[in-house]
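S.K.: heads up, no residue letters with this:
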């Protein structure tokens, strides 16, 4: 599971290693064959001396007649320091493994992509000792997957497309297509990929859109996600209930008080967890649809009972204002 959009832009190639060859051919126009094997390598390039070299993702492509190491870096902003590191990565890998090295930089920003694709030269103006020219994947050369059949045919590339285009005006359409395509694969795999996508989108409009889709669609894998969220809420509630029960029992100093406290705490905790999940879902749907929620309305939603919350959640995707929902 990625921790950020930074990781999603390179770990997608680890999750489905054969994706790289398709991207090289179809997105970058490189006539490369499919490798016999793709090996995920250790990304630690540290020497015995304390000089650390950590590449975001590192793959080795095994062909019948050669091996090619591919270093994949996801880049958010321009950085001269990263250019120097890329030169060091490439030189180090070429020296240690004695094979060809390819550097790929993935970006969500078109401006950063334009910066990254420029050749970086090490040496004198009259003579370049070393030049590094990355292959760059960004919004200008990674297709926006807007067709459900295309997304279903290559679900991992569809996720890469969604993450790369998270800031574009097409994000809504791309994510709707992706959410539809996920229903055609194994349910458990779809749950994992849906969570991976959410992490990769990062904070912002695209993640709000994705969460709204996950809260309002009725596909089996989305039901599994909701069940998982409810269970997490119940577990939090149980934990709180146990703590409250133990505290109450200790305060009374009686064994029967502790037992009653635990039992009441567990039941109360489960209810609290479910209610907390319903409140979060309603606010998420309203936010994803761009509907304003005042502090007074938020307080009213947060203080409602389970039956009322369930009713509001069913209608949250259809109303045009928050006032209409709470009427």
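M.R.: Yes, it's here. Just so it is clear, the structure is predicted and the values come from calculations on it, not from any experiment.

S.K.: please count neighbours and contacts with C-alpha atoms only from this point.
M.R.: Fine.

S.K.: what residues sit buried inside stretch 77-84?
M.R.: Across stretch 77-84, burial judged by 16 or more other C-alpha atoms under 10 Å covers residue 83.

S.K.: actually, stretch 280-291.
M.R.: Of the residues in stretch 280-291, 281, 282, 283, 284, 285, 286, 287, 288, 289, 291 count as buried by neighbour count, 16+ other C-alpha under 10 Å.

S.K.: keep only those of those that are in helices.
M.R.: 281, 282, 283, 284, 285, 286, 287, 288 (DSSP state H).

S.K.: just checking, the fifth one touches residue 314?
M.R.: No - Residue 285 sits out of contact with residue 314 when judged by C-alpha atoms under 8 Å, with a separation of 10.4 Å.

S.K.: which of the buried residues of stretch 280-291 sits closest to residue 118?
M.R.: Checking the buried residues of stretch 280-291 against residue 118 with C-alpha to C-alpha, the nearest one is residue 288 at 37.5 Å.

S.K.: tally of neighbours for the spatially closest residue to that closest one that is not a sequence neighbour?
M.R.: Nearest residue to residue 288 in three dimensions, chain neighbours excluded: residue 208, at 5.0 Å (C-alpha to C-alpha, 6 or more residues apart in numbering). By the criterion of other C-alpha atoms under 10 Å, residue 208 has 22 neighbours.

S.K.: residue 208 against residue 284, yeah?
M.R.: Yes - the pair residue 208 and residue 284 passes the contact test of C-alpha under 8 Å, sitting 7.4 Å apart.

S.K.: residue 146 belongs to a helix?
M.R.: No - read with DSSP: H, G, I helix; E, B strand; the rest coil, residue 146 is coil and lies in no helix.

S.K.: what about it, how many neighbours?
M.R.: Around residue 146 there are 20 other residues, counting by other C-alpha under 10 Å.

S.K.: can you check residue 97 too?
M.R.: 12.

S.K.: residue 69 versus residue 96, what's the distance?
M.R.: With distances taken as C-alpha to C-alpha, to the nearest Å, residue 96 is found 11 Å from residue 69.

S.K.: swap that for residue 166, please
M.R.: 28 Å.

S.K.: this protein: helices as residue ranges?
M.R.: Assigned by DSSP H, the chain shows helices spanning 5-15, 19-26, 80-97, 110-116, 148-153, 155-164, 171-181, 187-201, 205-216, 220-252, 255-288, 295-302, 306-315, 322-326.

S.K.: so which elements touch the shortest one?
M.R.: It refers to helix 322-326. Packing contacts for helix 322-326, counted by 3 or more C-alpha pairs under 8 Å, 6 or more residues apart in numbering; DSSP states H and E, involve helix 306-315.

S.K.: give me the contact list for the helix it packs on.
M.R.: 274, 275, 278, 279, 281, 282, 301, 325, 326 (C-alpha atoms under 8 Å, 6 or more residues apart in numbering).

S.K.: structure two is appended below for comparative analysis:
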């Protein structure tokens, strides 16, 4: 039951809407005097259902520190409306479950990651009532995993490394390490990693690199993407696709590609040779080295 003191403590501000302006001066708050003060409706109930969904929500239980909730959001670009949504999510979860709630935002480019990591407050600068401060994961702080042994030790982390670095020059080396690490793991473990990686790379040139690495390094698997690649490999024109992928990888890595290299790659119509060149393109120090047999 609402008590009289409760009502009095807030209704006095309805009675004299300018009371806060005077109070802020007494409290030493640098709050400017308002031109107008309006009493707003206090009912925050939504008249119609509004669908609000997190991308992923985890509950983390610890014997030492108790439980907490981790809300995970994937953010592909800057969105001025997002901080308000994140504030709603975390406040709602805190209210519903009564547990500390953290927010993790995963990004694929540095600009979005920098934007997402900035604290945003719901109140004016003088009264930062509610501050949203996500934990941000992106290419700025995710490790670049290029050692197959390290990749094998944590396949999921390496997959996230590949996804967050999808647009970086190092992506080819990460993908090569991941495909190598998957060679000796059970197929039911490798399959979701293969698919998650392909999805995370989107339509970037790195997706074609990954598809070809799967076809070469993991040719014995029957995952959807592996079967798709092998089926496409039987189609006419696949050689041209591999040739384009080789040149894209070399250029993305910042290597100089001479006309001689371009002509030799473009004139090759042997899918097996092109795949070997594509694998080498991920790690060679110069474009010409893709033709050297001992550069695997």
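M.R.: Noted; the coordinates are in hand. Keep in mind it's a predicted model, so treat the numbers as computed, not measured.

S.K.: closest one of the contacts of helix 306-315 of the first structure to residue 182 of the first structure?
M.R.: residue 281 (20.8 Å).

S.K.: next, the contact list for the closest one, please.
M.R.: With contact set as C-alpha under 8 Å, 6+ apart, residue 281 of the first structure has these partners: 215, 313.

S.K.: hmm, 7 Å instead?
M.R.: Counting by C-alpha atoms under 7 Å, 6 or more residues apart in numbering, residue 281 of the first structure touches residue 215.

S.K.: how far away is it from residue 58 of the first structure?
M.R.: Distance from residue 281 of the first structure to residue 58 of the first structure, by C-alpha to C-alpha: 38 Å.

S.K.: and for residue 25 of the first structure?
M.R.: From residue 25 of the first structure over to residue 58 of the first structure (counting by C-alpha to C-alpha), the distance is 19 Å.

S.K.: neighbour count: these two, which is higher?
M.R.: Between residue 25 of the first structure and residue 58, residue 58 has the larger neighbour count (other C-alpha under 10 Å), namely 22 against 14.

S.K.: the second structure: which residue goes with the more buried one?
M.R.: If you follow residue 58 of the first structure across to the second structure using TM-score structural alignment, you land on residue 57.

S.K.: hmm, back to that, which of the contacts of helix 306-315 of the first structure count as buried?
M.R.: 274, 275, 278, 279, 281, 282, 301, 325.

S.K.: distance check, the fifth one against residue 235 of the first structure.
M.R.: Meaning residue 281 of the first structure. Counting by C-alpha to C-alpha - residue 281 of the first structure and residue 235 of the first structure are separated by 17 Å.

S.K.: what's the answer for the first one, then?
M.R.: With the distance defined as C-alpha to C-alpha, residue 274 of the first structure ends up 10 Å from residue 235 of the first structure.

S.K.: one more: residue 116 of the first structure?
M.R.: With distances taken as C-alpha to C-alpha, residue 116 of the first structure is found 45 Å from residue 235 of the first structure.

S.K.: between these two, which is the more surrounded one?
M.R.: The neighbour count for residue 116 of the first structure versus residue 235, taken as other C-alpha under 10 Å, is higher for residue 116 (26 against 17).

S.K.: dump the residue contacts of the more buried one.
M.R.: residue 136.

S.K.: what's the spacing between it and residue 299 of the first structure?
M.R.: Distance from residue 116 of the first structure to residue 299 of the first structure, by C-alpha to C-alpha: 47 Å.

S.K.: and for the aligned partner of residue 244 of the second structure in the first structure, nearest residue in space, chain neighbours not counted?
M.R.: The alignment partner of residue 244 of the second structure in the first structure, by TM-score structural alignment, is residue 287. Among residues not flanking residue 287 of the first structure along the chain, residue 208 sits closest, at 7.2 Å (C-alpha to C-alpha, 6+ apart).

S.K.: now do the buried residues in the helix or strand containing residue 280 of the second structure.
M.R.: Element membership for residue 280 of the second structure (DSSP states H and E) is helix 271-281. Within helix 271-281 of the second structure, the residues that count as buried by 16+ other C-alpha under 10 Å are 271, 274, 275, 276, 277, 278, 279, 280, 281.

S.K.: tell me the gap between it and the middle of its chain.
M.R.: Mean-position distance between helix 271-281 of the second structure and its chain equals 30 Å (C-alpha atoms, centre = their mean, to the nearest Å).

S.K.: also stretch 273-284 of the first structure?
M.R.: Stretch 273-284 of the first structure has its C-alpha centroid displaced from the chain centroid by 22 Å (C-alpha atoms, centre = their mean).

S.K.: count the neighbours of the equivalent of residue 312 of the first structure over in the second structure for me.
M.R.: Under the alignment by TM-score structural alignment, residue 312 of the first structure pairs with residue 270 in the second structure. By other C-alpha under 10 Å, 12 other residues sit near residue 270 of the second structure.

S.K.: now swap in residue 152 of the second structure and tell me
M.R.: Counted with other C-alpha under 10 Å, residues neighbouring residue 152 of the second structure total 20.

S.K.: residues in contact with it?
M.R.: residue 181.

S.K.: where's it relative to residue 133 of the second structure, distance?
M.R.: The value you get for residue 152 of the second structure to residue 133 of the second structure, if C-alpha to C-alpha is used, is 33 Å.

S.K.: again with residue 175 of the second structure
M.R.: For residue 175 of the second structure relative to residue 133 of the second structure (C-alpha to C-alpha), the value is 32 Å.

S.K.: out of the two, name the residue with the larger neighbour count.
M.R.: Just comparing residue 175 of the second structure and residue 133: by other C-alpha under 10 Å the higher neighbour count belongs to residue 175, 30 against 18.

S.K.: and the gap between the more buried one and residue 164 of the second structure?
M.R.: 12 Å.

S.K.: same thing with residue 185 of the second structure?
M.R.: Distance, residue 185 of the second structure to residue 164 of the second structure, by C-alpha to C-alpha: 23 Å.

S.K.: circling back: for the contacts of helix 306-315 of the first structure, which one is nearest residue 104 of the first structure?
M.R.: Using C-alpha to C-alpha, residue 281 is the member of the contacts of helix 306-315 of the first structure that sits closest to residue 104 of the first structure, with 38.2 Å.

S.K.: report how many residues lie close to residue 99 of the first structure.
M.R.: The local packing of residue 99 of the first structure (other C-alpha under 10 Å) involves 13 other residues.

S.K.: for the counterpart of it in the second structure, what are its contacts?
M.R.: By TM-score structural alignment, residue 99 of the first structure lines up with residue 99 in the second structure. Residues in contact with residue 99 of the second structure, defined by C-alpha under 7 Å, 6+ apart, are 67, 68, 69.

S.K.: ok, 10 Å please
M.R.: 59, 66, 67, 68, 69, 93 (C-alpha atoms under 10 Å, 6 or more residues apart in numbering).
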